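>>> Please work out how this folds:
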Amino acid sequence: MAGVIAARAPGLGGPTMNAASLAPALERAFRLKRLSAVMLAINSPGGSPVQSSLIAARVRRLAEKHAVPVIACIEDAGASGGYWIACAADEIVCDAASVVGSIGVISQGFGFNEALEKLGVERRVVTSGENKSFLDPFLPADPEHQERLRDLLSSLHEEFKNWVRSRRGDRLKGSEAELFSGRFWTGREAVAQGLADGIGDLHGEVLRRFGEDARITVLDARRPRWPWRLFAAATGAAFSVLEERAARARLGL
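Predicted coordinates for the structure are as follows:
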């Protein structure tokens, strides 16, 4: 599970993941014969809260249906939506240097109203409904709109917090004010805070839990098929890379 979490139209490709792209791999993973556990290799700075929730919900449904333990193994980052997905696992392990947490919600954008004035461009918009031009980037920031956006983000944050509480429970050791502030920690610090259960990596955990004879079946998200590969490389992939770099930059990666 690698990349920014985002809904994408079929064929756009790029380093993103969503519920649709992961569904085939997840379904196959839980149907494997002689299955002892499903390991989620997570390396994501986050993204869409809806897609994060859908992925996590599917993992839980499959885990309960097949009565199989799930272990999340965080690599470089399991932050924001990446951590949301990790919480679907029964246990979370990470590297000592992983970035873990960032339990918060963010909205970003740009304002172009002054740019239009400098260019001498007149924008004409007609709406029916007083909120149809909500957060218009071509108008000055509206305090009322900003406050409504904060209310929306606060509601989404509560959903995130409730999910973490339901999955981590008494294992959380830090104060909620700090844990749910949007702050992120190194893997070792995350273990101390109860956000993760131990230090480790996927192959090491398989060896420790199931022995040297354990067989690992590696499954990945669905990739676009030919002839969409070239199209994806020329369009969506470039934007996805920029999106992921921006998300990882917020974590110092």
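>>> Please make it C-alpha for all contacts and neighbour counts, starting now.
Noted.
>>> how about the helices in the stretch 1-150 of the chain?
Using DSSP state H, counting those that start in this stretch, the helices of the stretch 1-150 of the chain run over residues 19-31, 49-66, 81-86, 113-119, 143-168.
>>> Quick one, which of the ones you listed gets closest to D213.
Nearest of the helices of the stretch 1-150 of the chain to D213, taken as C-alpha to C-alpha: helix 19-31 at 18.8 Å.
>>> For the closest one, list every residue counted as buried.
19-23, 25-26, 29-30 (16 or more other C-alpha atoms under 10 Å).
>>> export the residues you listed to TSV and tack on distance to R248?
Compiled in TSV, the buried residues of helix 19-31 are given as follows (distance: C-alpha to C-alpha, whole Å):
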residue	distance to R248
A19	21
A20	23
S21	21
L22	21
A23	24
A25	25
L26	25
A29	28
F30	30
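>>> Please provide the structure for the following sequence as well, for comparison with the first:
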Amino acid sequence: MTAAPPTEIKDTPKRPWYKRLFRASGPTIPVVRLQGVISQDTKPGRLNIASVNPLLEKAFAFKKAPVVALIVNSPGGSAVQSHLIAKRIRQLADENKKQVLVFVEDAAASGGYFIATAGDEIIADPSSIVGSIGVIFSGFGFVDAIEKLGVTRRLYTAGKNKSTLDPFLPEKKEDVARIKQMELDVHDVFIGYVKARRAEKLKVADDELFTGEFWTAHRGYGMGLVDSLGDMHSTLSARYGKNVQVKLIAQKRGLFQLPRFGLSGSSIMEADLAGEVMAKLEDRTFWSRLGL
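Here you go, the predicted structure:
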């Protein structure tokens, strides 16, 4: 019996190098990370329209991108800066005809949620904190302390209400009433924006939703505060394919940050350090309110 000739095994030819180099890839999605306390303060790590706008403009300039993605991770802060950032997001989205996907990490609370509602969709981790649709004003009173120290307070004003809520003077009912009214005015703006952006999605009554309370995104999903539960990479891969490319748009940082020197160089550095410490403490207060 004659044995069958061995089957010839041929090597599968590799694709030419130039075809491998220029292989087809998925779309590129620009991503802007909005992380930190919202404040007009220009210190690093703070969110405001001045620091955020250049990043947003660069992200929306990606003509071929099907969407712009925003990562929001903020406990809140300035109502004005929150409103300005949200409005700018919508202006750029409308001008460039782009959808905006917002992905929540640890928190989109208070002003952070205000910004998140500028998105066409809000996607959050089930354990993310969302909501806190309210307004807060805080301060300190040192009336008893100043008396115990034997210090006399000298204050001269033009205008009877110029010293409103001075921490070294006894609290006045009329001052508190004015602050309360200001809070209600700002709260109305917040509520109006959330309703304008998500009116058809909200599933609970106003007296439950706009109390300043915050929830996990797991509960927020059922309330209509978020559109779905998930993360950025999984969501983008599911929608645009496994070859989707993510381009993080971030501020450029210099290689070296040189300290300022001069006759009072040490004083400047000490003042900067003290400012950084106070900013960190303030930031910690915002985050700790959410248990984070």
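>>> ok, and which of the helices of the stretch 1-150 of structure 1 has the densest surroundings?
helix 81-86 (a mean of 29; mean count of other C-alpha atoms under 10 Å).
>>> circling back to that earlier point, list just the nearest of the buried residues of helix 19-31 of structure 1 to F231 of structure 1.
Taking C-alpha to C-alpha as the measure, F231 of structure 1 lies nearest S21 of the buried residues of helix 19-31 of structure 1, at 17.5 Å.
>>> who's in contact with the closest one?
221-223 (C-alpha atoms under 8 Å, 6 or more residues apart in numbering).
>>> Pick the one among those closest to L54 of structure 1.
A221 (14.9 Å).
>>> Next one: the nearest residue to the closest one once chain neighbours are set aside from D76 of structure 1, what distance?
Closest residue to A221 of structure 1 apart from its sequence neighbours, by C-alpha to C-alpha, 6 or more residues apart in numbering: L22 at 4.8 Å. Going from L22 of structure 1 to D76 of structure 1 by C-alpha to C-alpha, to the nearest Å gives 20 Å.
>>> Leaving out sequence neighbours, find the closest residue to the counterpart of F137 of structure 2 in structure 1.
For F137 of structure 2, the aligned position in structure 1 is S107, judged by TM-score structural alignment. In space, and not counting its chain neighbours, S107 of structure 1 is closest to L153: 7.8 Å by C-alpha to C-alpha, 6+ apart.
>>> Do I have it right that that neighbour meets Q146?
No - in this structure L153 of structure 1 lies outside contact range of Q146 using C-alpha atoms under 8 Å: 10.5 Å.
>>> equivalent range in structure 2 for the longest strand belonging to structure 1?
Using DSSP state E to define each element, structure 1 has its longest strand at strand 70-79. Strand 70-79 of structure 1 corresponds to residues 100-109 in structure 2, going by TM-score structural alignment.
>>> what's the average distance of the matching stretch to structure 1?
Stretch 100-109 of structure 2 differs from its equivalent in structure 1 by a mean of 0.4 Å after superposition (mean C-alpha distance after the TM-score superposition for structure 1).
>>> which parts of that stretch are buried?
Buried, per 16+ other C-alpha under 10 Å, within stretch 100-109 of structure 2: 100-109.
>>> rewinding a little: which position in structure 2 aligns with the residue nearest to A221 of structure 1?
By TM-score structural alignment, L22 of structure 1 lines up with V52.
>>> Please report the distance of its match from I38 of structure 2.
For V52 of structure 2 relative to I38 of structure 2 (C-alpha to C-alpha), the value is 11 Å.
>>> The aligned residue in structure 1 for I85 of structure 2 and A6 of structure 1: what is the separation?
Aligning on TM-score structural alignment places I85 of structure 2 opposite I55 in structure 1. Distance, I55 of structure 1 to A6 of structure 1, by C-alpha to C-alpha: 11 Å.
>>> which residues are common contacts for these two?
N18.
>>> And the strands in the stretch 151-253 of structure 1?
184-186, 198-199 (DSSP state E, counting those that start in this stretch).
>>> Could I get those in CSV, plus columns for mean neighbour count?
Formatted as CSV, the strands of the stretch 151-253 of structure 1 follow (neighbours: other C-alpha atoms under 10 Å):
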stretch, mean neighbour count
strand 184-186, 21
strand 198-199, 19
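>>> Need those in TSV (columns: distance to C87 of structure 1).
Below are the strands of the stretch 151-253 of structure 1 laid out as TSV (distance: least, C-alpha to C-alpha, whole Å):
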stretch	distance to C87 of structure 1
strand 184-186	15
strand 198-199	14
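>>> returning to that earlier point: on contacts alone, who are the packing partners of the longest strand of structure 1?
On a contact count with 3 or more C-alpha pairs under 8 Å, 6 or more residues apart in numbering; DSSP states H and E, strand 70-79 of structure 1 meets strand 38-44, helix 81-86, strand 91-94, strand 99-101.
>>> and H66 of structure 1, which of those is closest to it?
strand 38-44 (10.7 Å).
>>> neighbouring contacts of the closest one?
With C-alpha under 8 Å, 6+ apart as the criterion, strand 38-44 of structure 1 contacts 1-5, 29-30, 68-79, 81-82, 86, 89, 202.
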